[in-house]
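K.L.:
all I have is the shape, not the residue letters:
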């Protein structure tokens, strides 16, 4: 349903470092490194960072292939000193296999990594 997402920040380099770290395990890399930073994989590019006034009243989730990937993202974020919000866990009130971890990006946005698989 969503074609792409663009977020604004006062510090493009800091935010870009955060997303390079946490998106690598889910197969995304920096594809456009200009005034606009664009992240994607070999099939699509759908996440962008631009200079501007950030809004922290946002929550979005990146799909992960499995629970180990969710755990890896959370671990990498912690190793880099990024803000951890909620550790990886099941959320059976959403559905039995909903496994997610939550971080805060440098602008305070709630960023979720989720797997819908049993493993």
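P.N.:
All right, it came through fine. Note that this is a predicted model, so its numbers are computed, not measured.

K.L.:
use CA for all of it now, contacts and neighbours both
P.N.:
Fine.

K.L.:
name the surrounding residues that touch stretch 53-66.
P.N.:
The contact list for stretch 53-66 (Cα atoms under 8 Å, 6 or more residues apart in numbering) reads 7-10, 26, 70, 107-119.

K.L.:
how about it: buried residues?
P.N.:
Burial within stretch 53-66, assessed by neighbour count using 16 or more other Cα atoms under 10 Å, is assigned to 54, 56, 64, 65, 66.

K.L.:
in helices, which of these appear?
P.N.:
Residues of the buried residues of stretch 53-66 located in helices (DSSP state H): none.

K.L.:
need those in TSV with distance to residue 35, can you?
P.N.:
As requested, the buried residues of stretch 53-66 are exported to TSV (distance: Cα to Cα, whole Å):
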residue	distance to residue 35
54	16
56	21
64	28
65	30
66	33
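
K.L.:
please compare the first structure with the one that follows:
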């Protein structure tokens, strides 16, 4: 049996400040913002924003108050190193890059071939406002 990812949820420092960035990113990735949901889970004292799609869901959530000021580092135990989204074409990778630029997004590597990952590995690497690393990749 093959298992696929159903949803990914990332904790951000301030969900209200992060929401505009993720609205733009998720819409560019093909999520329909009219299907976006906000929820508060009182038993967890957690706010959640979910971007819904038939293929999978992507969400952001609020931290516990004692962690709100912690620095994010992708090499901490338990942290997500980065999340990579697959693009169908290199032009689609470039399109996300063009959307991120006016938002003053921290670009780690602009779209290019990354030979260390293979001869066709065309990818963009960037960070969200909290420093969480993302990748958009076309590998053909």
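P.N.:
In hand now; what should we look at? Just so you know, these numbers come straight off a predicted model, no measurement behind them.

K.L.:
quantify their similarity with the TM-score.
P.N.:
Superposed pair, TM-score by TM-score structural alignment, normalised by the length of the first structure: 0.83. Supporting alignment: 116 aligned residues with a Cα RMSD of 1.9 Å.

K.L.:
about what we covered before: hmm, which of the contacts of stretch 53-66 of the first structure are the buried ones?
P.N.:
Buried residues within these, counting neighbours by 16+ other Cα under 10 Å: 7-9, 26, 70, 107, 109-116.

K.L.:
may I ask which two of those are separated the most?
P.N.:
9 and 116 (30.0 Å; Cα to Cα).

K.L.:
tell me how far residue 60 of the second structure lies from residue 32 of the second structure.
P.N.:
With distances taken as Cα to Cα, to the nearest Å, residue 60 of the second structure is found 16 Å from residue 32 of the second structure.

K.L.:
who has more neighbours out of these two?
P.N.:
residue 60 (22 against 14; other Cα atoms under 10 Å).

K.L.:
what residue in the first structure is paired with residue 8 of the second structure?
P.N.:
The alignment partner of residue 8 of the second structure in the first structure, by TM-score structural alignment, is residue 5.

K.L.:
contacts only, for its match.
P.N.:
Residue 5 of the first structure makes contact with 46, 47, 48 under the criterion Cα under 8 Å, 6+ apart.

K.L.:
which residues in the first structure form helices?
P.N.:
Here the first structure has its helices, by DSSP H, at 12-23, 67-79.

K.L.:
just tell me the aligned range of the last one in the second structure.
P.N.:
Mapped onto the second structure using TM-score structural alignment, helix 67-79 of the first structure covers residues 90-102.

K.L.:
can you give me the buried ones in the matching stretch?
P.N.:
Those would be 90, 92, 93, 94, 96, 97, 100, for stretch 90-102 of the second structure by 16+ other Cα under 10 Å.

K.L.:
other residues contacting the longest strand along the second structure?
P.N.:
Assignment by DSSP state E gives strand 106-113 as the longest strand of the second structure. Residues from elsewhere that reach strand 106-113 of the second structure (Cα under 8 Å, 6+ apart): 93-94, 97, 119-129.

K.L.:
map residue 114 of the second structure across to the first structure for me.
P.N.:
Aligned partner of residue 114 of the second structure by TM-score structural alignment: residue 91.

K.L.:
what about that match, distance to residue 99 of the first structure?
P.N.:
Taken as Cα to Cα, the span from residue 91 of the first structure to residue 99 of the first structure is 6 Å.

K.L.:
next: residue 10 of the first structure.
P.N.:
Computed as Cα to Cα, the residue 10 of the first structure to residue 99 of the first structure distance reads 32 Å.

K.L.:
before we move on, back to that, any chance of CSV for the helices of the first structure, columns distance to residue 60 of the first structure?
P.N.:
Shown next, in CSV, are the helices of the first structure (distance: least, Cα to Cα, whole Å):
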stretch, distance to residue 60 of the first structure
helix 12-23, 13
helix 67-79, 14
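
K.L.:
relative to residue 40 of the first structure, which of these is closest?
P.N.:
Closest among these, once you apply Cα to Cα, is helix 12-23, at 8.9 Å.
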